[in-house]
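In: I'll drop the sequence and a predicted model, then ask my questions.
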Amino acid sequence: MQITGVWLPIITPFKDNKLDYQSYKRLIDHYTEKGISGFIPLGTTGECPVLSDYEFEEMIEKTMEYNKNRLPVYIGVGGNCTSQVIKKIKIAEYYEIKGILSVCPYYNRPNQEGIYQHFKSIAEETPLNIIMYNIPYRTGVNMENETIYRLSEINNIAGLKDCSGNIKQTAELLMNPPKDFSILTGEDLLFFLTLTMGGQGGILSSAHLKTEQFVEVYNKIKENDLEAALKLWKPLYDFIPLLFKEPNPAPVKYCLEKLSLIDSDEVRLPLTEISDQLKDKINSIILK
């Protein structure tokens, strides 16, 4: 079964440098009612690199507790040491999650065979569904389409979060998609384009805001009502760049605190809170 729709890579709320579970429960309850397809905690937007192993497991536990099986959950589990990624997946397997989102190994810059073997090894060690995540501007290496096609033949490799940064590569993949494989954009500005070219959906940090509109864009395109979808999409397209003007998820957290969905817009170092200039712009454009 394909993975479709708008997926929320949910933030991790902090307060006084601790995980803020009161705010987290509020977020889960809020977004469950908005029409999204599911949650993806512990991704980049969830500031996964700054969480301890204990916090990693506790976040999974709290997600499942607060979600109460209302929506499917995929957990961000990635890294640049294959054996360590497999160990973390074994922890995630204790919970009733649908699968994992796993980024291409970063920093050590494997070749295409290394990327293939990394994901193949992971897939062989878990029954969970795997969404691969290609984001070369963060990892230093691009997963080429040929590698994606090879990996898509593995049963539990179910899809791709595409942030290749190369519209030609993305278009070629969408025009010749692997069978029974979901192509989800992680480039929020390419959501409309991805859907109109046959993609299955998006994993969108900016869908923390104006969530119903993102969902409605998806629904209208699936109903072949492109005119209505484009009308909904234009105002979304205008505000998305503001949320990425400074490192994600700091601008999103600022908005969520202003909307009283979280108690603090705190991020952990090396991220810092957003500048006063960006706050002014967000206040006048997004939060007006």
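Out: Sure thing, it's come through.
In: from here on, contacts and neighbour counts on C-alpha atoms
Out: Will do.
In: Distance-wise, check residue 7 relative to residue 25.
Out: 17 Å (C-alpha to C-alpha, to the nearest Å).
In: hang on, isn't residue 123 packed against residue 152?
Out: No. Judged on C-alpha atoms under 8 Å, residue 123 makes no contact with residue 152 at a distance of 10.8 Å.
In: who's more crowded, the two?
Out: residue 152 (22 against 19; other C-alpha atoms under 10 Å).
In: Surely that one touches residue 160?
Out: No. Counting by C-alpha under 8 Å, residue 152 stays clear of residue 160, with 9.1 Å between them.
In: Only the buried residues of the helix or strand where residue 26 lies, if you could.
Out: Counting by DSSP states H and E, the element that carries residue 26 is helix 21-32. Within helix 21-32, the residues that qualify as buried by neighbour count (16 or more other C-alpha atoms under 10 Å) are 21, 23-25, 27-28, 31.
In: buried ones in the helix or strand hosting residue 216?
Out: Counting by DSSP H and E, the element that carries residue 216 is helix 211-222. Neighbour-count burial for helix 211-222 flags 211-218, 220-222 (criterion: 16+ other C-alpha under 10 Å).
In: Tell me the helices and strands packed up against it.
Out: Helix 211-222 sits against strand 5-8, helix 191-196, helix 226-243, with contacts defined as 3 or more C-alpha pairs under 8 Å, 6 or more residues apart in numbering; DSSP states H and E.
In: Mean neighbour count for these - can I get that in TSV?
Out: Below are the helices and strands packed on helix 211-222 laid out as TSV (neighbours: other C-alpha atoms under 10 Å):
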stretch	mean neighbour count
strand 5-8	26
helix 191-196	20
helix 226-243	15
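In: tilt between the host helix or strand of residue 61 and helix 21-32?
Out: Here residue 61 sits within helix 53-67, counting by DSSP H and E. If you take axes from the mean of the first three to the mean of the last three C-alpha atoms, to 10 degrees, helix 53-67 sits at 50 degrees to helix 21-32.
In: Can you mark which positions in helix 53-67 are buried?
Out: Residues of helix 53-67 classed as buried: 56-57, 59-61, 63-64, 66-67 (neighbour count, 16+ other C-alpha under 10 Å).
In: this is the other structure I want to compare:
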Amino acid sequence: MASQGGPRFSSLYDLKEELGRGAFSVVKRCIQISTKLEFAAKIISTAKLSQRDMQKLEREARICRRLKHPNIGAQFLLAFSVTGGELFEDIVAREFYSEADASHCMKQILESVNYCHQNNIVHRDLKPENLLLASKSRGAAVKLADFGLAIEVQGDQFAWFGFAGTPGYLSPEVLRKEPYGKPVDIWACGVILYILLVGYPPFWDDEQHRLYAQIKSGNYEYPPPEWETVTPDAKDLINQMLTMNPSKRITAAEALKHQWIFVSCLNFSFPYPLCLTSYVDNYTSGQGYSIWSIYFISVFESSDYFYTIEPEFLNNQVVPTV
């Protein structure tokens, strides 16, 4: 553990410009002096946090220390800069998008979710905004980010009751206030896969109570013309992910063996619907959403990777105290 007599942040990293700011934190680009690698640091003012927020921060740090996977973007204190932006922004920018592309993306998402579940971690907030690309190059790795709502569970037990997540991706059991577990992440994967294939979500309404009623009833369809060209295997996987009974819902490990995911090369492809552009605009505009805030995970003082950051080094910005 880095103590007050241990290494100082300024002796290890060269802090650069600010990337973003929140109520209790600031994110800055930084360069590791020894390797010249570029990172992003999220610096949290623990003095401003409530006891409940401190507990959430400790839990997030504990979870992130346990997860080390190529399709998970969370790191300790620092994160490699994720320069590719959101997965969906990349899709919109393409002139042509294939079902094989969607399968490749979903495979990476499922691999990260399966890894979390193997480690008894439930993300609880899977959504497009939390799927990032490692770079802007074609075929860049998809990274799962933001473990702020993640929880630790005991195996496959359904023991959590807390209402957490994003409205369009909440599972029926969460909305019904029933105990839940890992299957809530699979439900969200089903929603994401639906969007990946046609550009709009399976459940949608401007009124939240009507949206929740749709989800609790499992009321979704495959309307023409866009769904007419989607393969039956893709629809079958969605159906298994959006199974109402969480005990019967497909698991991440099972989904990775599904025909639509397991077959490495799908020849069928289609032009991506233009409606995705408006979908992304609706979901990422006007909601106080800042993309930098999901790129980076910092940790509490108990981490071996926590360093004291000298106030003068931050140009008099508020910083955590140790």
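Out: Everything's here; your move. Since the model is a prediction, treat every value here as computed from it, not as a measurement.
In: Could you tell me the TM-score of the two chains?
Out: The TM-score (TM-score structural alignment, normalised by the length of the first structure) is 0.28; 146 aligned residues with a C-alpha RMSD of 6.6 Å.
In: Max pairwise distance over the buried residues of helix 53-67 of the first structure: which two?
Out: 56 and 67 (16.6 Å; C-alpha to C-alpha).
In: Surely residue 216 of the second structure and residue 187 touch.
Out: No. Using C-alpha under 8 Å, residue 216 of the second structure is not in contact with residue 187; the gap is 12.0 Å.
In: Between these two, which has more neighbouring residues?
Out: residue 187 (27 against 17).
In: Make sure the more buried one is actually in contact with residue 241.
Out: Yes. Taking C-alpha under 8 Å as the definition, residue 187 of the second structure is a contact partner of residue 241 at 5.4 Å.
In: hang on, the earlier thing: report all helices and strands that the helix holding residue 26 of the first structure contacts.
Out: Checking 3+ C-alpha pairs under 8 Å, 6+ apart, helix 21-32 of the first structure ends up next to helix 53-67.
In: what helices or strands is the host helix or strand of residue 40 of the second structure leaning on?
Out: Per DSSP H and E: residue 40 of the second structure is located in strand 38-44. Under the contact definition 3+ C-alpha pairs under 8 Å, 6+ apart, strand 38-44 of the second structure sits against strand 25-32, strand 78-80.
In: Could you give the number of residues near the spatially closest residue to residue 241 of the second structure that is not a sequence neighbour?
Out: Of all residues not flanking residue 241 of the second structure in the chain, residue 190 sits nearest, at 4.9 Å (C-alpha to C-alpha, 6 or more residues apart in numbering). Using other C-alpha under 10 Å, residue 190 of the second structure has 23 other residues around it.
In: in the stretch 101-250 of the first structure, which spans are strands?
Out: 129-134, 157-162, 182-185, 201-203 (DSSP state E, counting those that start in this stretch).
In: Tabulate the ones you listed (CSV), appending mean neighbour count and distance to residue 236 of the first structure.
Out: Formatted as CSV, the strands of the stretch 101-250 of the first structure follow (neighbours: other C-alpha atoms under 10 Å; distance: least, C-alpha to C-alpha, whole Å):
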stretch, mean neighbour count, distance to residue 236 of the first structure
strand 129-134, 24, 24
strand 157-162, 24, 20
strand 182-185, 27, 15
strand 201-203, 27, 14
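In: In TSV: those, plus distance to residue 251 of the first structure.
Out: Shown next, in TSV, are the strands of the stretch 101-250 of the first structure (distance: least, C-alpha to C-alpha, whole Å):
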stretch	distance to residue 251 of the first structure
strand 129-134	22
strand 157-162	22
strand 182-185	20
strand 201-203	17
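In: Out of those, which is closest to residue 174 of the first structure?
Out: Short answer: strand 182-185, nearest of those by C-alpha to C-alpha, at 7.4 Å.
In: tell me which strands and helices that closest one is in contact with?
Out: Using 3+ C-alpha pairs under 8 Å, 6+ apart, strand 182-185 of the first structure sits against strand 157-162, helix 191-196, strand 201-203.
In: mind checking which of those is nearest residue 90 of the first structure?
Out: Of those, nearest to residue 90 of the first structure by C-alpha to C-alpha is strand 157-162, at 16.6 Å.
In: Please work out the angle formed by the directions of the closest one and strand 129-134.
Out: 30 degrees.
In: Tell me who's in contact with the closest residue to residue 239 of the second structure other than its chain neighbours.
Out: In this structure, residue 239 of the second structure finds its nearest non-sequential neighbour in residue 190, 7.7 Å apart by C-alpha to C-alpha, 6+ apart. The neighbourhood of residue 190 of the second structure, defined by C-alpha atoms under 8 Å, 6 or more residues apart in numbering, consists of 237-239, 241-242.
In: For these, which single residue is the most surrounded?
Out: residue 242 (28 neighbours).
In: thinking again about what came up before, kindly indicate which of the buried residues of helix 211-222 of the first structure lies nearest residue 116 of the first structure.
Out: Checking those against residue 116 of the first structure with C-alpha to C-alpha, the nearest one is residue 218 at 31.2 Å.
In: ok, that closest one touching residue 5?
Out: Yes. The criterion here is C-alpha under 8 Å, and residue 218 of the first structure meets it with residue 5 at 6.5 Å.
In: what do those two both touch?
Out: residue 201.
In: Tell me which of the helices and strands packed on strand 182-185 of the first structure approaches residue 171 of the first structure most closely.
Out: Closest among those, using C-alpha to C-alpha: helix 191-196, at 8.3 Å.
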